[in-house]
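sequence unknown, structure follows:
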């Protein structure tokens, strides 16, 4: 099959959850198929990774989104003045991107166009060969749910701008996203939880919706049984993603004081590119905190830490960060939303708590009990080996694509 992937960000280097998923699916599909990629890049330095992408793709187009302060302000003004526009879609529409789609569709006999995220459906897919390609919509999140959570966030760490943008976009983007799912030949969700939510808003697409869960490279994230730093917490993720920022700010404002009271020598590493000023300021407020920004290899921190924290309060899909931690052998404390969609059990594969004191209690429990940490981490590793390896996940997905092409 000839598969064209349209992505809002380059899958290489795979330094965030969304990139990791696209990269691993792309890599596995490329074993038996011809894969083509069109993607935005936000930084000029990302252009240098084209050779790595060509290891898996027959052709690659890396396009600058050219977002300036003016274009950002203009997109918000347009959304305020025109009820048919949304801030979200304006961020990802580019005439150059559309032109490149047209070129690839004219040049290559594409069987499947795979859209990464619903907002990429803002583009038209032209037909040149007389045979319309199948459209696959990969829903990393139910985006309207994220906007809804953003608009309704009720604590001081949430900026007024984000709330206002959420209120402006919510109904408009929800309508767009529902129609995008209706237009697709196949919808892909990250978990059964996400798929079940569709029954409430767009039940007619359930018959063409499948679950392709996130996975982990168990060879890359090998189980580490060596020495670890004492009393060290680790969080990893793209800090430019609002749910990650919100979760970390909530953790430090509400949860961390309980932990620090019992473990005054506690250390916390917040690992991941794109930390905002508010996240950076945590280093000034707490001497125990290190905000690393981008790192070449997150395994260094996963192998150092005593406990991995994932204090998410919003979002959908499944968290690759949790799968990576479980694969690497660092025990996890998360919220119900943090592990939503994963086939895990509280107390067997990880620990779950949603309240401030409850989350702190679970972290302290693991800091206190080394044998429990080992037991939890080994059970978690077995789970990811059995259910979440990328080759087996993508092999099943490839069968679905073959059926879609056959009609």
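Happy to help now that I have it. This structure is a prediction, so every number in the text was calculated from the model and none was measured. Residues are numbered from 1 along each chain as shown.

okay, CA-based contacts and neighbour counts for the rest of this
OK.

okay, residue 128 and residue 222: tell me how far apart.
46 Å (Cα to Cα, to the nearest Å).

actually, residue 290.
Distance from residue 290 to residue 222, by Cα to Cα: 24 Å.

name the helices or strands packed onto the longest helix along the chain?
What stands out as the longest helix in the chain, according to DSSP state H, is helix 160-183. Where contact means 3 or more Cα pairs under 8 Å, 6 or more residues apart in numbering; DSSP states H and E, helix 160-183 is packed against helix 69-81, helix 87-92, helix 143-152.

change it to 10 Å
helix 69-81, helix 87-92, strand 134-139, helix 143-152, strand 186-189, helix 192-201 (3 or more Cα pairs under 10 Å, 6 or more residues apart in numbering; DSSP states H and E).

included below, for side-by-side comparison, is a second structure:
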């Protein structure tokens, strides 16, 4: 039974974010392949996290810049280490290299953080994100982390193209792995509420994620007043984990703008809504809320950024537009015209079954991992840039970590 060590950025919360769902999918994949899994993170335990013990996964809170992690590595002797986002590879990758040099290292990028950050800055400055890619430190850090790992999981085809075409990263160290979803059967479809049984618009998203807060504010100020004017009886329900006071302050019963906070059962509230609104202005990766809407038979109106990487060449389950007036028009059309609504629902089912079939992607991922185990020396020799970055970055990280560790020891003695 191979040993897998997962170093998480946070505890996996599948009901709070798409990142949490992604991590759960990966854990389930490795469990199905009979891996013995240990999940560790420096984050405080979360009451909203999935119960790893029930999944027969060992878990532990670890310290940063502390030799106790090295001792844990010696005890576990992982065959494979999965880093959850590039920051964990920066913090712990060199320790894995020193203690378990033969362990396969896989980075799950979740989405490209440099892409998310540069798009955010570009949106605020009203400039092109492409002009920022190569200048910000986070790009250099994330790309360096990709090179230092044996394989990096990329969740979107758009991000695969960006890394290969703009940054010339070899495909041998990249692997396209979107969300791993069950196909939607005719029986599944029949169980979902029909058009006549649904009511209200919905928006959902973790409020720790800036694009979600921005989208809700955009709805409040630009979109919803126009919809409410023409559909006075309609309501918009706003769901999302970790809402701050500024989010709650948007709640207005009279306007039909209802801030609900965390959804105890996100699929349930989604499948009872008639239309999902997601005017996302910036961000990266795949938008879990829109994929969940498709699974729940709920059409959506979103932006090109919101839809990015999801449908491929297939028709969207609703409409895609950056124009606020068209956004309002299409939202009302979906809400009022059952034939348009039904056609959009079917488009969503087609996207899920064609683009996210977990069986096909899991098999390809398994073949890639098997190939790595059998030919790791060959791949590492080919990845000379990765070896170069390992040497220089890990030396600097090593000395900084040792300095911090000794400083903390002295503070405790003092």
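Received the coordinates, thanks. No experiment lies behind these values; they were computed from the predicted model shown.

just give the TM-score of the two.
Superposed pair, TM-score by TM-score structural alignment, normalised by the length of structure 1: 0.80. Supporting alignment: 362 aligned residues with a Cα RMSD of 2.9 Å.

make sure residue 278 of structure 1 is actually in contact with residue 245.
Yes: with contact defined as Cα atoms under 10 Å, residue 278 of structure 1 counts as touching residue 245 (8.7 Å).

among the two, which residue is more densely surrounded?
residue 245 (23 against 11; other Cα atoms under 10 Å).

separation between the residue of structure 1 most remote from its centre and residue 110 of structure 1?
Each residue of structure 1 has a distance to the centre, and by Cα atoms, centre = their mean the biggest one is for residue 130: 35.4 Å. Using Cα to Cα, residue 130 of structure 1 is found at 11 Å from residue 110 of structure 1.

show me which helix runs longest in structure 2.
Across structure 2, the helix with the greatest residue count (assigned by DSSP H) is helix 384-413.

between that one and helix 137-148, how many degrees?
110 degrees (axes from the mean of the first three to the mean of the last three Cα atoms, to 10 degrees).

quick one: buried residues of helix 384-413 of structure 2?
By neighbour count with 16 or more other Cα atoms under 10 Å, helix 384-413 of structure 2 contains the buried residues 386, 390, 393-394, 397-398, 401, 405.

got it, and stretch 316-327 of structure 2?
316-321, 324, 327.

stretch 367-375 of structure 1 now?
So, applying 16+ other Cα under 10 Å, buried residues of stretch 367-375 of structure 1: 367, 372-374.

do stretch 135-142 of structure 2 as well
138-139, 141-142.

need the counterpart of residue 351 of structure 2 in structure 1.
In structure 1, the residue matched to residue 351 of structure 2 (TM-score structural alignment) is residue 383.

who's in contact with its match?
Neighbouring residues of residue 383 of structure 1 by Cα atoms under 10 Å, 6 or more residues apart in numbering: 323, 326-327, 343-344, 349, 377, 389.

let's see it at 7 Å
Contacts for residue 383 of structure 1 (Cα atoms under 7 Å, 6 or more residues apart in numbering) come out as none.

can you tell me how far it is from residue 21 of structure 1?
19 Å.

what's the match for residue 77 of structure 2 in structure 1?
Counting by TM-score structural alignment, the partner of residue 77 of structure 2 is residue 109.

burial check on that match, number of neighbours?
Residue 109 of structure 1: 17 neighbours (other Cα under 10 Å).

tally of neighbours for the closest residue to it other than its chain neighbours?
Nearest non-adjacent residue to residue 109 of structure 1, counting by Cα to Cα, 6 or more residues apart in numbering: residue 2, 6.8 Å away. Using other Cα under 10 Å as the criterion, residue 2 of structure 1 is surrounded by 18 other residues.

would you agree residue 2 of structure 1 is in contact with residue 113?
No: Residue 2 of structure 1 is beyond contact range of residue 113, at 8.8 Å (criterion: Cα atoms under 7 Å).

residues touching residue 336 of structure 1, list them.
Residues in contact with residue 336 of structure 1, defined by Cα under 7 Å, 6+ apart, are 352-354.

quick check, it in a strand?
No: looking at residue 336 of structure 1 with DSSP: H, G, I helix; E, B strand; the rest coil, it is coil, so not inside a strand.

show me what it aligns to in structure 2.
By TM-score structural alignment, residue 336 of structure 1 lines up with residue 304.

gap between that match and residue 187 of structure 2?
Applying Cα to Cα, the value for residue 304 of structure 2 to residue 187 of structure 2 is 31 Å.

now do the SS call for residue 155 of structure 1.
Here residue 155 of structure 1 is recorded as coil under three-state DSSP.

what number of residues lie near it?
By the criterion of other Cα under 10 Å, residue 155 of structure 1 has 9 neighbours.

same deal with residue 370 of structure 2?
Per other Cα under 10 Å, the neighbour tally for residue 370 of structure 2 reads 12.

find the nearest non-adjacent residue to the counterpart of it in structure 1, please.
For residue 370 of structure 2, the aligned position in structure 1 is residue 402, judged by TM-score structural alignment. Among residues not flanking residue 402 of structure 1 along the chain, residue 1 sits closest, at 7.9 Å (Cα to Cα, 6+ apart).

again with residue 213 of structure 2
residue 207 (5.7 Å).

and that neighbour, what pairs with it in structure 1?
By TM-score structural alignment, residue 207 of structure 2 lines up with residue 239 in structure 1.

helix or strand for residue 380 of structure 2, which one?
Using DSSP states H and E, residue 380 of structure 2 sits in helix 358-382.

where does the match of residue 351 of structure 2 sit: helix, strand or coil?
Residue 383 of structure 1 is classified as helix under three-state DSSP.

separation between it and residue 354 of structure 1?
23 Å.

for residue 216 of structure 1, same thing?
25 Å.

show me what the longest strand along structure 1 is packed against.
As assigned by DSSP state E, the longest strand anywhere in structure 1 is strand 34-41. Strand 34-41 of structure 1 is packed against strand 2-7, strand 59-64, with contacts defined by 3 or more Cα pairs under 7 Å, 6 or more residues apart in numbering; DSSP states H and E.

once aligned to structure 2, how far is that strand on average?
Taken against structure 2, strand 34-41 of structure 1 registers an average deviation of 2.3 Å after superposition, with mean Cα distance after the TM-score superposition for structure 1.
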